[in-house]
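could you work out the structure for the sequence below:
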Amino acid sequence: MDEIIELTEQAWAANRNGDAAFYDRLLTEEVISVSPWGVMTDRAAILRMFEANENPYTRTEQSGHHVLRLTDDAVLHTSTVEIDSPRGGTMRVLATTSFVRRDGAWKASLFQITPVQ
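You can find the predicted model right below:
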């Protein structure tokens, strides 16, 4: 589903730019995020992080997209992402996002980031 892949590209761009307004529109009310370090955060914490833009990425490059349609209104997207950060060089992760369709728009309900060895 090209629409979902494009939405994830927009999300990574918003991540790089600290665009909290984009994420405010993208996230469900009950969203959770699980970091590569096992920290789980809720919607308010996710938006605070983007508003502060304390973890800027200088490059995010996705590859190996997998989109799994669960229902007409729910999909999972997973890709490998190479991330450059001024704090820690380059890391590779598997990034999974669960999307649900609400009022005709895709909304993110879960983010899971897993480091790739």
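
please count neighbours and contacts with C-alpha atoms only from this point.
Noted.

could you list every helix and strand in contact with the host helix or strand of Phe111?
Phe111 is part of strand 105-115 when elements are defined by DSSP states H and E. Applying 3 or more CA pairs under 8 Å, 6 or more residues apart in numbering; DSSP states H and E, one finds that strand 105-115 contacts helix 20-26, strand 27-34, strand 89-102.

go again with 6 Å.
The contact analysis (3 or more CA pairs under 6 Å, 6 or more residues apart in numbering; DSSP states H and E) places strand 105-115 against strand 27-34, strand 89-102.

could you also give me the structure for this second sequence? I'd like to compare it with the first:
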Amino acid sequence: MLDDLLQLEHQGWQSLCDGTGADFYGRIMTEDAVMVLAHGQVFDRRAVIDSLNDAPGWRTYDISEERLVTLGHDDAAIVYTGRGYRAEGAPEFVALMSSVYTRKNGSWRLVLYQQTPVPVQ
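Predicted coordinates for the structure are as follows:
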């Protein structure tokens, strides 16, 4: 289960790097899913898609310290430290990230994503 969800997290980050994030998250998020973002806003699925259509891409990213929290046979959360890098020389974005997934019709779907920023030292 950890490998499956970690692969989805990597696919999500990759989509944010290559400019296909709106399409990816439009497909993977449930209709009632939300994202609680580091800047203090809560976006529903439509707001996520709209915001990613105009968002600058990430140059690269890193996922570390990943952990799985099993909530049931078809529900789980993955928690990790994410680091994102935009333009060369720009400060890194570091946050503790949590993604809650549910399995529907054999596919994992994102229900809740949350970021807690970590101050860069």
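
make TSV out of the helices and strands packed on strand 105-115 of structure 1 and add mean neighbour count and distance to Ala11 of structure 1.
TSV is the format used below for these (neighbours: other CA atoms under 10 Å; distance: least, CA to CA, whole Å):
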stretch	mean neighbour count	distance to Ala11 of structure 1
strand 27-34	17	11
strand 89-102	18	10
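
quick revisit: and the strand holding Phe111 of structure 1, which residues are buried?
Across strand 105-115 of structure 1, burial judged by 16 or more other CA atoms under 10 Å covers Trp106, Lys107, Ala108, Ser109, Leu110, Phe111, Gln112, Ile113, Thr114.

ok, so of these, who is nearest Ala11 of structure 1?
Closest approach between the buried residues of strand 105-115 of structure 1 and Ala11 of structure 1, by CA to CA: Ala108, at 9.9 Å.

counterpart of that closest one in structure 2?
Using TM-score structural alignment, the equivalent of Ala108 of structure 1 in structure 2 is Leu110.

would you mind measuring from its match to Ile49 of structure 2?
Going from Leu110 of structure 2 to Ile49 of structure 2 by CA to CA, to the nearest Å gives 13 Å.

and the strand holding Phe111 of structure 1, how far from structure 2 on average?
For strand 105-115 of structure 1, the mean deviation from structure 2 after alignment is 0.5 Å (mean CA distance after the TM-score superposition for structure 1).

which part of structure 2 matches the lengthiest helix in structure 1?
Counting residues, the longest helix found in structure 1 (DSSP state H) is helix 2-17. The alignment of helix 2-17 of structure 1 onto structure 2 (TM-score structural alignment) spans residues 3-18.
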